[in-house]
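Asker: missing the sequence, but the structure's below:
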């Protein structure tokens, strides 16, 4: 699943307005305009059915991993407020994602923090999305990448979680 698709689904699920998207990106350290947000939220040609003839938009902005992580960091700040740095802690909120940590795992971890979800809440959301998961499986996905019980979160799992978010937050 592309990062642009993740942003599109997340925006729909949580009913985030365009101006809020600009503010969230800014809180995460990425300056974008409202027009650029609309270009990021444009679906790519391969997301449509083969029957529909859609021209590939040259203006479409591809969201990379760093940009997605910045958005998610900004979303945490947007929902929970700025965090005061502890003594001796660096001030910058620069994305720190290592290449071995999968994008979908990062998405679930950061949404859990931003929306202040407990494990049971996440299990309910996944159930709403149409997937039954045990507490242990979810714990394996939320672990650090170098942990021996770490499990990489697949696209289908992330898609079901975003679908469950839509059911939970839009109803």
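Answerer: Happy to help now that I have it. This structure is a prediction, so every number in the text was calculated from the model and none was measured.
Asker: hey, let's count contacts and neighbours off CA atoms from now on
Answerer: Noted.
Asker: residues near the closest residue in space to residue 80 that isn't next to it in sequence, how many?
Answerer: Closest residue to residue 80 apart from its sequence neighbours, by Cα to Cα, 6 or more residues apart in numbering: residue 114 at 6.6 Å. Applying other Cα atoms under 10 Å, we find 19 residues neighbouring residue 114.
Asker: which residues does residue 114 contact?
Answerer: For residue 114, the contacting residues are 75-77, 79-80, by Cα atoms under 8 Å, 6 or more residues apart in numbering.
Asker: one more: residue 3?
Answerer: Going by Cα under 8 Å, 6+ apart, the list of residues near residue 3 reads 62-65, 68.
Asker: and for residue 40?
Answerer: Contacts of residue 40 by Cα under 8 Å, 6+ apart are 4, 60-63.
Asker: can I get those residues in a markdown table with secondary structure, neighbour count and distance to residue 121?
Answerer: Compiled in a markdown table, the contacts of residue 40 are given as follows (DSSP: H, G, I helix; E, B strand; the rest coil; neighbours: other Cα atoms under 10 Å; distance: Cα to Cα, whole Å):
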| residue | secondary structure | neighbour count | distance to residue 121 |
| --- | --- | --- | --- |
| 4 | helix | 22 | 25 |
| 60 | coil | 17 | 35 |
| 61 | coil | 16 | 33 |
| 62 | coil | 15 | 31 |
| 63 | coil | 18 | 28 |
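Asker: closest to residue 169 among those?
Answerer: residue 4 (20.5 Å; Cα to Cα).
Asker: the closest one reaches residue 63, doesn't it?
Answerer: Yes - the pair formed by residue 4 and residue 63 meets the contact definition of Cα atoms under 8 Å, at 5.5 Å.
Asker: residue contacts, the residue minimising distance to the centre of the chain?
Answerer: Nearest residue to the geometric centre of the chain (Cα atoms, centre = their mean): residue 107, 4.2 Å. By Cα under 8 Å, 6+ apart, the residues touching residue 107 are residue 72.
Asker: okay, pairing it with this:
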């Protein structure tokens, strides 16, 4: 999938404003500007559109993991230069502290069903014989399900539709579930380790 599209979907799902987006990149140790955020979120046909690189996307996802799960001791993991749908899927699963059953439930919200066995193949190492490439369709449906689960307005609409259909609503794993995500309403000041992607790449070469 296109990194810019994924970034737009995640911003929409979690209702992140520009300041929060900047803070999440900061948690991944990269300082970005409001203008950069704006250019990444624009449509491709816009003259100001800028491509979000794999490295920048990896930094954002690493920051999202810290934002949702809290910071661990030591430095954040080094961002990948090359991303795949499998890596993105895995990072989102970690960020939201999801078990296999949780992921399947989210996929089901999007009207897409796969088996637990099929799902586990996406999270294996590429050299594992059971590894399976995560196609765009899989990741796209997961992101759609995430939107229905975590975005307040869309979740309310989805629940009303389920009630109309006579389904029982289970809110135990909603956005407020402390097991899955921590409260993200407050953003603490960030000390940036890097001011550009170039600095990160130079550090990798050392």
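Answerer: Arrived safely. Computed from a predicted structure; not experimentally measured.
Asker: what's the match for residue 123 of the second structure in the first structure?
Answerer: Taking TM-score structural alignment as the criterion, the aligned counterpart of residue 123 of the second structure in the first structure is residue 142.
Asker: what about its match, distance to residue 16 of the first structure?
Answerer: Separation of residue 142 of the first structure from residue 16 of the first structure (Cα to Cα, to the nearest Å) stands at 25 Å.
Asker: please pull up the equivalent of residue 155 of the first structure in the second structure.
Answerer: Using TM-score structural alignment, the partner of residue 155 of the first structure in the second structure is residue 136.
Asker: ok, its match touching residue 89?
Answerer: No - with contact defined as Cα under 8 Å, residue 136 of the second structure and residue 89 do not form a contacting pair (10.6 Å).
Asker: more neighbours: which of those two?
Answerer: The residue with more neighbours, out of residue 136 of the second structure and residue 89, is residue 89; 18 against 14, by other Cα under 10 Å.
Asker: wait, is that one part of a helix?
Answerer: Yes - assessed by DSSP: H, G, I helix; E, B strand; the rest coil, residue 89 of the second structure belongs to a helix.
Asker: that one maps to what in the first structure?
Answerer: So residue 89 of the second structure corresponds to residue 108, using TM-score structural alignment.
Asker: list the contacts of that match.
Answerer: Neighbour list for residue 108 of the first structure: 142, 158 [criterion: Cα under 8 Å, 6+ apart].
Asker: mind running it again at 10 Å?
Answerer: Counting by Cα atoms under 10 Å, 6 or more residues apart in numbering, residue 108 of the first structure touches 114, 122, 138, 141-142, 153, 157-158, 161-162.
Asker: with residue 64 of the first structure instead?
Answerer: By Cα under 10 Å, 6+ apart, the contact list for residue 64 of the first structure reads 2-4, 70.
Asker: try residue 155 of the first structure
Answerer: So residue 155 of the first structure contacts 1-2, 6, 103-105, 161 (Cα under 10 Å, 6+ apart).
Asker: same question, residue 49 of the second structure
Answerer: 4, 36, 38-43.
Asker: distance to residue 152 of the second structure and secondary structure added to these, as CSV?
Answerer: Output for the contacts of residue 49 of the second structure, formatted as CSV (distance: Cα to Cα, whole Å; DSSP: H, G, I helix; E, B strand; the rest coil):
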residue, distance to residue 152 of the second structure, secondary structure
4, 22, helix
36, 27, helix
38, 23, helix
39, 26, helix
40, 24, helix
41, 21, helix
42, 23, coil
43, 24, coil
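Asker: looking at the contacts of residue 155 of the first structure, which are in helices?
Answerer: Within these, residues falling in helices by DSSP state H are 6, 103-105, 161.
Asker: pretty sure residue 93 of the second structure is touching residue 101, no?
Answerer: No - with contact defined as Cα atoms under 10 Å, residue 93 of the second structure does not count as touching residue 101 (11.3 Å).
Asker: so which of the two has more stuff around it?
Answerer: Between residue 93 of the second structure and residue 101, residue 93 has the larger neighbour count (other Cα under 10 Å), namely 17 against 12.
Asker: check which helix or strand covers the more buried one.
Answerer: Here residue 93 of the second structure sits within helix 85-95, counting by DSSP states H and E.
Asker: which is the next helix or strand following that helix?
Answerer: Following helix 85-95 of the second structure in sequence, per DSSP H and E, is helix 100-109.
Asker: so how far is that next one from its chain's centroid?
Answerer: Distance of helix 100-109 of the second structure from the chain centroid (Cα atoms, centre = their mean, to the nearest Å) equals 15 Å.
Asker: contacts for it next, please.
Answerer: Contacts of helix 100-109 of the second structure (Cα under 10 Å, 6+ apart): 93, 96-99, 111-117, 119-120, 138-150, 158, 173, 180.
Asker: give the aligned range of that helix in the first structure.
Answerer: By TM-score structural alignment, helix 100-109 of the second structure lines up with residues 119-128 in the first structure.
Asker: what's around residue 71 of the second structure, how many residues?
Answerer: 13.
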